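1. Got a sequence here, can you model it:
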Amino acid sequence: MLTTILAAGSAAAKGGNPYGLIPALREGGLISQTVFGLLVLMLFVSLYIFFTKIFEQQKIINQAKRVRASFWSANSLREGAAKLEKNSAYRQIVDDGLEAQEQYKELTDPVEAHDWLHGSLARSEATINSALNGGLAFLASTGATAPFIGLFGTVIGIYRALIKIGSAGQASIDAVAGPVGEALIMTALGLVVAVPAVLGYNFLQRRNKAIAESLNAFSNDVLGYLASDGRVRPTTAKKSPAKPAAPTTTAGQTGGVPTRP
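-> Okay, here's the model as predicted:
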């Protein structure tokens, strides 16, 4: 029995298996090979986008931690921005806010300072969020279309199997095994491409939403600082609760208990 299994494995490794992937694609022709290549390309591009976006998101999450730790303890926004990375998303918001404040002094039409600053910071947030969402449309499209692309390959394989059955006049395993195997391979590959794309899209969207909320909160804090000329800023640490005062005693008493003279 072991000798038979080893012999079969050796034959498959040498390309002697007529029902493997390569023979099925060779028999399927240009259409099956094109569908297979397209699905494989979509899979690798989806994985590249997923891991690239994970890296970008984690970088911004780490930046948020540094902002909470040291930014608001600085004496000014410029000093706090100097503590952040040069390409930090949070530093971009601060720099855009300071630039908007300088531009407001050059305006000739009467515009509310709050509206001007708020619009500038909102544009800065939108730019960052747009960069974070880049590539997610491809993941969504892959998750939606990959099963149908695989289904197209499945239809072609079943069609070829029916043609072979009609030509042979009977449904023999040898006649239909190749086309049916090709059809099943396309169905499975379509699912293998679509499921990770959908899961990755939902996961990245959830993290992007959390990052957008953090950026929005920071933007509001920067707006409050600029609009109040530095008088309004978030507290960096909670004050420790005051210790309860010791009980007062009158002369000749200790702890509220009268003592003998």
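2. From here on, just use CA atoms for contacts and neighbour counts.
-> Will do.
3. Can you tell me what sits against the helix or strand containing residue 80?
-> Assigning secondary structure by DSSP states H and E places residue 80 in helix 77-82. Defining contact as CA atoms under 8 Å, 6 or more residues apart in numbering, one finds that helix 77-82 is touched by 70-74, 91, 94-95.
4. Give me the subset of these lying in helices.
-> If you go by DSSP state H, those have 70, 91, 94-95 in helices.
5. Of the residues you listed, which is the nearest to residue 23?
-> When these are compared for distance to residue 23 (CA to CA), residue 91 wins out at 56.3 Å.
6. what's the nearest residue to that closest one if we skip its chain neighbours?
-> residue 81 (5.5 Å; CA to CA, 6 or more residues apart in numbering).
7. separation between the one you found and residue 26?
-> Noted for residue 81: a distance of 60 Å to residue 26, by CA to CA, to the nearest Å.
8. So if I had to pick from these two, which one is more boxed in?
-> A side-by-side neighbour count of residue 81 and residue 26, using other CA atoms under 10 Å, places residue 81 first with 21 against 13.
9. who are the neighbours in contact with residue 71?
-> Taking CA under 8 Å, 6+ apart, one finds 80-81, 83-84 in contact with residue 71.
10. roughly how far is the strand or helix carrying residue 29 from the heart of the chain?
-> Element membership for residue 29, per DSSP H and E: helix 21-70. Going by CA atoms, centre = their mean, to the nearest Å, the spacing between the C-alpha centre of helix 21-70 and its chain's C-alpha centre is 12 Å.
11. Here is the second sequence; please produce its structure so I can put it next to the first one:
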Amino acid sequence: MLQEFMFAAAAGGNNAASALTQMGVGHLLEEMMAEPGQFAVSWAVLITLVTMSVLSIYWIVINFFKNLSLRRNSDRVISTFWETPNAQDAIRFMEEQPKSEPFSKIALDAAQAAAHHQRHEGSRLVESLNRSEFVDRALRQAVTRESSRLENGLTVLATVGSTAPFVGLLGTVWGIYGALIRIGASGQASIDAVAGPVGEALIMTALGLFVAIPAVLAYNFFTRLNRVTNNKFDSFAHDLHDFFATGARVGEMPAKR
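-> So this is what the prediction gives:
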């Protein structure tokens, strides 16, 4: 009796050890490559998750360096513009900034609008819109354009964060379904026959979460940074409007331009 019990315990231990060896990512990939037709849905889910992960990482890196550059240069660009005594020199400084620098583009749009309005004094344009209204419209368009550029990639991050868990869950459900079919066909219900395939199917859910969590965190992080930047856009645009409409910022005496 004791020998039979020990034999059963050893067999159970061997089954458990065998089950553990069949629950890894490597074993899952081996099965998927061995029978690609049977694991077509799993391949589709895996490729989709890898694509989502690559896109998410790409936009996280792009937005990180974009916001880093913006924070480093924004204060310098704004302060240099206001500290330059001559307006023409200030505009020339803005023209020298990179195309990706948003504050200089907002200032240049305002300057171009004011110059265009001044060149057409006495025309129907001046009669329909005064300088303040004309500059204000140009600034609104510039701020909207630069704000939209800040949001590049956020839609991808939001989509990945919201859909990747469900894509992984689809892989898990389909994997469990296939595992149950194979178990029923083999007629075996031991621990190694059940735990291995079901455990491998759960890997897809883990992969979906692994892809989604960084995307959600990055989306919230960049949304917060963009909100701060948009507030700086609005503040800078208001000062530019006062400057190009009256010749001075609020609280300063009008200066010759």
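12. so what number do they get for TM-score?
-> TM-score for the superposed pair, counting by TM-score structural alignment, normalised by the length of structure 2: 0.78. Supporting figures: 218 aligned residues with a CA RMSD of 1.9 Å.
13. before we move on, the earlier item: can you check which part of structure 2 the helix holding residue 80 of structure 1 sits on?
-> Across structure 2, the stretch matching helix 77-82 of structure 1 (TM-score structural alignment) is residues 87-92.
14. The matching stretch vs structure 1, average offset?
-> Here stretch 87-92 of structure 2, set against structure 1 after superposition, deviates by a mean of 2.7 Å using mean CA distance after the TM-score superposition for structure 1.
15. Show me what counts as buried in that stretch.
-> 87, 90-91 (16 or more other CA atoms under 10 Å).
16. Pick the one among those closest to residue 147 of structure 2.
-> Nearest member of the buried residues of stretch 87-92 of structure 2 to residue 147 of structure 2, counting by CA to CA, is residue 91, at 21.5 Å.
17. Secondary structure element for the residue nearest to the spatial centre of structure 1, which one?
-> A centroid search over structure 1 (CA atoms, centre = their mean) returns residue 204, at 2.5 Å, as the residue closest to the centre. With secondary structure defined by DSSP H and E, residue 204 of structure 1 is part of helix 173-227.
18. who touches residue 18 of structure 2 in this structure?
-> residue 192.
19. Please report how far it lies from residue 7 of structure 2.
-> 16 Å.
20. can you check residue 183 of structure 2 too?
-> 25 Å.
21. Between the two, point out the one with more neighbours.
-> Remark: of residue 183 of structure 2 and residue 7, residue 183 carries more neighbours, 16 against 12, as counted by other CA under 10 Å.
22. residues in contact with the more buried one?
-> Residue 183 of structure 2 neighbours (CA under 8 Å, 6+ apart): 189, 193-194.
23. repeat for residue 122 of structure 1
-> Contacts of residue 122 of structure 1 by CA under 8 Å, 6+ apart are residue 219.
24. Quick one: distance of the helix or strand harbouring it to the chain centre.
-> For residue 122 of structure 1, the element it lies in under DSSP H and E is helix 113-133. Centroid separation for helix 113-133 of structure 1 versus its chain: 20 Å, with CA atoms, centre = their mean.
25. which residues in structure 2 does that helix match up with?
-> Using TM-score structural alignment, helix 113-133 of structure 1 pairs with 131-151 in structure 2.
26. That stretch: which residues count as buried?
-> In stretch 131-151 of structure 2, counting by 16+ other CA under 10 Å, buried: 131-132, 134-136, 138-140, 142-143, 146-147, 150.
27. which one of these is nearest residue 52 of structure 2?
-> Using CA to CA, those come closest to residue 52 of structure 2 at residue 150, 20.7 Å.
28. surely that closest one meets residue 226?
-> Yes. Using CA atoms under 8 Å, residue 150 of structure 2 is in contact with residue 226, at 6.6 Å.
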